[in-house]
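Student: sequence isn't available, so here's the structure alone:
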């Protein structure tokens, strides 16, 4: 039987809490996924993810504080703000992929059918 009071178990729980503190919420993994392929401007992210600017700003600041996103201000007129993932964010790729796969599995289990293929995705 597993002893939840053991130092190993407590250490695992602490590590999981730390991870969830960084990636928790509805948006963080979606933002990191959207930034996976390219650098994206703030307004593009707002439109692409259908997220309010206020919420996106808060989430990006949190991701930046955790060294998962880099913010670059371009001295253009008007000023352009771009976001890109850091190398540290790439360490979350296996987790993002697992969440994506689990989402399809869960949909199939609950809906009793496979999620329809999105025609905008590449085969």
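Tutor: Thanks, I have the structure now. This is a predicted model, so every value here is computed, not measured.

Student: only C-alpha atoms for contact and neighbour calcs from this point on.
Tutor: OK.

Student: what comes into contact with stretch 30-39?
Tutor: Contacts to stretch 30-39, defined as CA atoms under 8 Å, 6 or more residues apart in numbering, come from residues 45, 49, 69, 82, 83, 84, 85, 89, 96.

Student: what do you get if the cut-off is 10 Å, keeping everything else the same?
Tutor: 23, 27-29, 40-41, 45-46, 48-49, 56, 59-60, 63, 68-72, 82-86, 89-90, 92-93, 96-97, 100 (CA atoms under 10 Å, 6 or more residues apart in numbering).

Student: which parts of that stretch count as buried, going by neighbours?
Tutor: Residues of stretch 30-39 classed as buried: 31, 32, 33, 34, 35, 36 (neighbour count, 16 or more other CA atoms under 10 Å).

Student: residues of stretch 85-97 that come out buried?
Tutor: For stretch 85-97, a neighbour-count test (16+ other CA under 10 Å) marks 85, 86, 89, 92, 96 as buried.

Student: let me fix that, I meant to ask about stretch 8-22.
Tutor: residue 22.

Student: quick one: contacts of that stretch?
Tutor: 2-7, 24, 28-29, 62-63, 65-66, 68.

Student: got another one to weigh against that:
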């Protein structure tokens, strides 16, 4: 059993969670980061891989860039090519992504067992 924590510690933890969810929360941001980590670098490639609308992808890419998770590179020429690359900072999410993936699989199996 967990021991009771103080209100101050609780508030600090909640603030940390708020900050994390602000940066990576929502339906798409972690999926975009994972797609980039797996080698998808072009807008349409990311869009097809995760099944997101162009408008929403554009918004989310801008937010991820503002938060330092990716960079946008414009390659001039004909045609102009825009690609996205994850930053070193994105690597700080590796343990979080691994933990979320493992928990998601565990949860899916739990639900499957309970419904059988």
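Tutor: Structure's in. What do you need? Just so we're clear, the structure is a prediction, and the values are computed from it rather than from any experiment.

Student: so what number do they get for TM-score?
Tutor: With the length set by TM-score structural alignment, normalised by the length of structure 2, the two chains reach a TM-score of 0.88; 111 aligned residues with a CA RMSD of 1.5 Å.

Student: and the contacts of stretch 8-22 of structure 1, which are buried?
Tutor: Judged by 16+ other CA under 10 Å, buried ones among the contacts of stretch 8-22 of structure 1: 28, 29, 62, 63, 68.

Student: returning to what we had before: among the contacts of stretch 30-39 of structure 1, which lie within strands?
Tutor: 40, 41, 69, 70, 71, 72, 82, 83, 84, 85 (DSSP state E).

Student: for the buried residues of stretch 85-97 of structure 1, give me TSV that also has distance to residue 19 of structure 1.
Tutor: Formatted as TSV, the buried residues of stretch 85-97 of structure 1 follow (distance: CA to CA, whole Å):
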residue	distance to residue 19 of structure 1
85	17
86	17
89	12
92	10
96	13
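
Student: pull the most distant pair out of these.
Tutor: 86 and 96 (14.8 Å; CA to CA).

Student: which residue is nearest the centroid of structure 2?
Tutor: Nearest to the geometric centre of structure 2 sits residue 30, at 1.5 Å (CA atoms, centre = their mean).

Student: just checking, that residue touches residue 97?
Tutor: Yes: counting by CA atoms under 10 Å, residue 30 of structure 2 does reach residue 97; the two are 8.0 Å apart.

Student: burial check on residue 79 of structure 2, number of neighbours?
Tutor: As a burial measure, residue 79 of structure 2 scores 7 neighbours (other CA atoms under 10 Å).

Student: for it, which three-state class applies?
Tutor: coil (DSSP: H, G, I helix; E, B strand; the rest coil).

Student: so stretch 80-100 of structure 1 matches what in structure 2?
Tutor: Mapping stretch 80-100 of structure 1 onto structure 2 (TM-score structural alignment) gives residues 81-101.

Student: widest-spaced pair of the buried ones among the contacts of stretch 8-22 of structure 1?
Tutor: Every pair of those checked by CA to CA; the farthest is 29 and 62, at 12.2 Å.

Student: overlap in contacts of those two?
Tutor: Joint contacts of residue 29 of structure 1 and residue 62 (CA under 10 Å, 6+ apart) are 22, 23.

Student: what is the longest helix along structure 1 packed up against?
Tutor: Using DSSP state H, we find that the single longest helix of structure 1 is helix 93-111. Helices and strands touching helix 93-111 of structure 1, by 3 or more CA pairs under 10 Å, 6 or more residues apart in numbering; DSSP states H and E, are helix 28-34.
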